[in-house]
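Peer 1: sequence below, structure please.
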Amino acid sequence: MSEEFIVSARKYRPQTFDTVVGQKSVTSTLRNAIKNNQLAQAFLFCGSRGVGKTTTARILAKTINCFNRTEEIEACEVCESCKSFNEGASLNVYELDAASNNSVDDIRNLIDQVRLAPQLGTHKVYIIDEVHMLSNSAFNAFLKTLEEPPKHAIFILATTEKHKIIPTILSRCQIFDFNRIKVKDIADHLAAISVKESITADPEALHLIAQKADGALRDALSIFDQIVTFAGSNITYQNVIDNLNVLDYDYYFRVVDLAQKEDIPNSLLLFNEIMEKGFDAHNFIIGLSNHYRNLLVCKDVRTSNLLEVGEVAENRYIQQAKEVDSPTILRSLGVLSKTDVDYKQSKNQRLLVEITLMQLCSLKQELEKKNP
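Peer 2: Model (predicted):
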């Protein structure tokens, strides 16, 4: 019988503070709090989806109750408390999804549980996900318990929308803001998973998946699974752009080259080829704006680390940035930004993009007229 498939987001969910990706400042602070026995009784974890809020909450819950923590303040994974947690049978961790349990009765049931002391370990940890979904009356019912909980109770609230949480709740919590995860960190994590899964993956392909995930590791892992299903154990850059319907960055390099040569006919033909492949013209404009932005950050060594692309693409950007001067890049960005704003109001969107390409091809002439 074949082994049951488990999605990567679950299979490779971090189990220790050390393995949480891209949230070093948060995990270091939490470790120090456990080490110095200075744990707050209520935490609020804020951040966009897929950045590790619930994962970190679970690791914190497990580590607090571990009987013999390591010197690095990590859970030992072998004591009775860790084993019951890993098997999903721990009575010390109570998870509530506020999206579907947001009434006063749900919170009252939680408050009744809070009074009970833990049977094993020192603390009972209550993780409330999507806490901003609680109704106003549920928030109010929760206030007193959050302000004066029993000594054994710790609350970890997680939310993607901090601005929806009432100030009286915010003032009772220690707030941790989770960062969007950097493209490089996601790509490195995917590379490590590829090795474990015996998958050969082109670094450019992993970078593209990481960019598409937009700072959410869970999204990146879902896309990665999708590509593996599509391409098997050999992931190439071409596989990724075919499967995700992403425009190959090679097109943007060609557009800039044609603009430099002031070649309007071939620019329009290239755009026609892009349209015939089924790509959205607005996404093309946004992608081209991003391309010019990348050329600009390559101009200075101090800003070059803002370039979040693979090594092969980076070398191409550096090369092309030498060929286009800064005033041309800035004027191009101005033209593209205006097109981006005007696009939705335009009655003839294709013509708008074609005029934009013509303008990009004519910028050199304009600049020469201004600075003869």
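Peer 1: C-alpha only now, for contacts and for neighbours.
Peer 2: Will do.
Peer 1: the spatially closest residue to D248 that is not a sequence neighbour: what secondary structure?
Peer 2: Using C-alpha to C-alpha, 6 or more residues apart in numbering and skipping the chain neighbours, the partner closest in space to D248 is I241 (6.5 Å). With DSSP: H, G, I helix; E, B strand; the rest coil as the basis, I241 sits in helix.
Peer 1: equivalent analysis for I128, please.
Peer 2: Judged by three-state DSSP, the three-state class of I128 is strand.
Peer 1: measure it to A75 for me?
Peer 2: 22 Å (C-alpha to C-alpha, to the nearest Å).
Peer 1: and F176, helix, strand or coil?
Peer 2: Assigned by three-state DSSP, the conformation of F176 is strand.
Peer 1: what about it, how many neighbours?
Peer 2: Using other C-alpha atoms under 10 Å, F176 has 18 other residues around it.
Peer 1: next, the second sequence, to be compared with the first:
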Amino acid sequence: MMENFVVSARKYRPADFKSVVGQEHITTTLKNAIKNNHLAQAFLFCGPRGVGKTTCARILAKTINCENRQDDQEACGECESCVSFKNNSSFNIYELDAASNNSVDDIRNLVDQVRYAPQKGQYKVYIIDEVHMLSNQAFNAFLKTLEEPPKYAIFILATTEKHKIIPTILSRCQIFDFNRIQIDHISNHLKYIAEKESVDFEEEALRLIATKADGALRDALSIFDLIVTYSAGKKVTYHETIDNLHILDYDYYFKVVDALIEEDLSKVLLIFDEILKKGFDGHNFIVGLSEHFRDLLVAKDPATVELIQVSENAKQRYLQQTEAASTSFLLSALNIANQCDIHYKTAKNQRLHVELALMKMSKLPQAFKLANLAAEEAKKKA
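Peer 2: Reported below is the predicted structural model:
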């Protein structure tokens, strides 16, 4: 019989505050609030998707009802309350998805439930996900309860769109803003999971997944599962990751910039042709090239080199290439690439539009040489 596969995002969902990734400012505040008995009655957790809002809401709900909390304010995980929470059978925690239960009646039912004190445990916790989806009437039906809830009721509202929540609700909540999770934190977490699952990995591949996830840990874990399934051999390699995610290997950008510095236009156009033949979009390429120029500019200064979120190996390549290119070349090329990006959608012949930008870039070194000569001549005459 086949064993049921559990996706990593669920299998490795944090069960306590210390295992939450990249949100220390929030977990520390919540633990201190529990320790000093300073718990607000209404919380609003905001932030992009997949960064741990609902997870933190559940951990908070579990921790405040734990019968023998530990000294570091973490739940014990063994008492009756913690076990019932783990088995999804807790009568003290109610989860409502406002995306599908957004009418006045749904909120009235919830408000009716709030009147009854918990049979066991100290708090009844109401977690309302995607709270911005509530209708205006539903928000209004909720206001009074939110303002004067019974002392045993705690509301945790979670949303990806804080701006859609009416000010009267905002003013009644303690607001926590969740960060996008940093690439380093995501790739370290992926490393931990890969080791747990006995998956061979290349660090560069995990970093690529972390970059592609754009700050959302859940997205990173979904991509990770996809690549592991694809490779079948329990391996996550850089090349398989690139093929699977249909990402342009930054190797191409290094080659293009090398050819531009050498003023080898034919080589640049041939590389671009190869990229198009691989099924990549010209717009994708020009946006990636702009980012590459930006990274090269950032690598010019030791103070900003840390802003390039790549492995040590790749960082050395950036440092090498940035030495061969002048700041004026990089700035002018970035400007041309940026203009190309802005006007790409309106261009009738998009391939030619990108090629024209590449032609202009390949003439930059010569233009700077001539400008320098002219400046030197002028100095001599003066």
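Peer 1: quick check: TM-score for this pair?
Peer 2: Superposed pair, TM-score by TM-score structural alignment, normalised by the length of the first structure: 0.99. Supporting alignment: 372 aligned residues with a C-alpha RMSD of 0.9 Å.
Peer 1: for the first structure, what's the longest helix?
Peer 2: Taking DSSP state H as the criterion, the first structure has its longest helix at helix 349-370.
Peer 1: tell me, that helix lands on which residues of the second structure?
Peer 2: Across the second structure, the stretch matching helix 349-370 of the first structure (TM-score structural alignment) is residues 350-371.
Peer 1: could you give me the buried positions within that stretch?
Peer 2: Neighbour counts over stretch 350-371 of the second structure (16 or more other C-alpha atoms under 10 Å) mark 350-351, 353-355, 357-359, 361-365 as buried.
Peer 1: can I get those in TSV with distance to F254 of the second structure?
Peer 2: What follows is those, written out as TSV (distance: C-alpha to C-alpha, whole Å):
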residue	distance to F254 of the second structure
Q350	23
R351	20
H353	21
V354	17
E355	17
A357	17
L358	14
M359	17
M361	14
S362	14
K363	18
L364	17
P365	17
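Peer 1: go through the residues you listed and say which is closest to A213 of the second structure.
Peer 2: V354 (27.3 Å; C-alpha to C-alpha).
Peer 1: okay, strands next: where are they in the stretch 1-150 of the second structure?
Peer 2: Using DSSP state E, counting those that start in this stretch, the strands found in the stretch 1-150 of the second structure span residues 42-46, 93-97, 124-129.
Peer 1: could you redo these as JSON lines and give each row distance to E161 of the second structure?
Peer 2: Output for the strands of the stretch 1-150 of the second structure, formatted as JSON lines (distance: least, C-alpha to C-alpha, whole Å):
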{"stretch": "strand 42-46", "distance to E161 of the second structure": "7"}
{"stretch": "strand 93-97", "distance to E161 of the second structure": "15"}
{"stretch": "strand 124-129", "distance to E161 of the second structure": "11"}
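Peer 1: nearest to Q320 of the second structure, of these?
Peer 2: Ranking the strands of the stretch 1-150 of the second structure by proximity to Q320 of the second structure (C-alpha to C-alpha) places strand 42-46 first, at 41.2 Å.
Peer 1: hmm, who's touching the closest one?
Peer 2: Residues outside strand 42-46 of the second structure that contact it (C-alpha atoms under 8 Å, 6 or more residues apart in numbering): 53, 146, 154-162, 170, 172-178.
Peer 1: now those residues: which count as buried?
Peer 2: 53, 146, 154-160, 162, 172-173, 175-176, 178.
Peer 1: now, the most widely separated pair of those residues?
Peer 2: Spatial extent of those (C-alpha to C-alpha) is set by the pair L146 and F178 at 21.9 Å.
Peer 1: and the longest helix of the first structure against the second structure, how far off on average?
Peer 2: On superposition with the second structure, the mean distance recorded for helix 349-370 of the first structure (mean C-alpha distance after the TM-score superposition for the first structure) is 1.2 Å.
Peer 1: distance from the chain centre to that helix, please.
Peer 2: 35 Å (C-alpha atoms, centre = their mean, to the nearest Å).
Peer 1: so which elements touch that helix?
Peer 2: The contact analysis (3 or more C-alpha pairs under 8 Å, 6 or more residues apart in numbering; DSSP states H and E) places helix 349-370 of the first structure against helix 249-260, helix 264-276, helix 281-298, helix 326-342.
Peer 1: any buried residues in the first one, and which?
Peer 2: Meaning helix 249-260 of the first structure. Of the residues in helix 249-260 of the first structure, Y251, Y252, F253, V255, V256, D257, L258, A259, Q260 count as buried by neighbour count, 16+ other C-alpha under 10 Å.
Peer 1: mean shift between it and the second structure?
Peer 2: Its aligned residues in the second structure lie a mean 0.5 Å from helix 249-260 of the first structure after superposition (mean C-alpha distance after the TM-score superposition for the first structure).
Peer 1: before we move on, what about the last one?
Peer 2: Helix 326-342 of the first structure, aligned to the second structure and superposed, deviates on average by 0.9 Å (mean C-alpha distance after the TM-score superposition for the first structure).
Peer 1: just give the number of residues close to the residue lying closest to T63 of the first structure once chain neighbours are set aside.
Peer 2: What sits nearest to T63 of the first structure in space, not counting adjacent residues and going by C-alpha to C-alpha, 6+ apart, is A75, at 4.7 Å. If you count neighbours by other C-alpha under 10 Å, A75 of the first structure ends up with 25.
Peer 1: same question for the one 5 residues further on.
Peer 2: Applying other C-alpha under 10 Å, we find 14 residues neighbouring E80 of the first structure.
Peer 1: residues contacting it?
Peer 2: With C-alpha under 8 Å, 6+ apart, E80 of the first structure has these contacts: F67.
Peer 1: map it across to the second structure for me.
Peer 2: When the second structure is aligned by TM-score structural alignment, E80 of the first structure is paired with E80.
Peer 1: give the contact list for the alignment partner in the second structure of L206 of the first structure.
Peer 2: Structural alignment (TM-score structural alignment) places L206 of the first structure against L206 in the second structure. By C-alpha under 8 Å, 6+ apart, the contact list for L206 of the second structure reads S187, L190, K191, F224, V236, Y238.
Peer 1: which ones among those are found in strands?
Peer 2: Counting by DSSP state E, the part of the contacts of L206 of the second structure found in strands is V236.
Peer 1: of the contacts of L206 of the second structure, closest to L248 of the second structure?
Peer 2: Within these, proximity to L248 of the second structure (C-alpha to C-alpha) peaks at Y238, which comes in at 11.7 Å.
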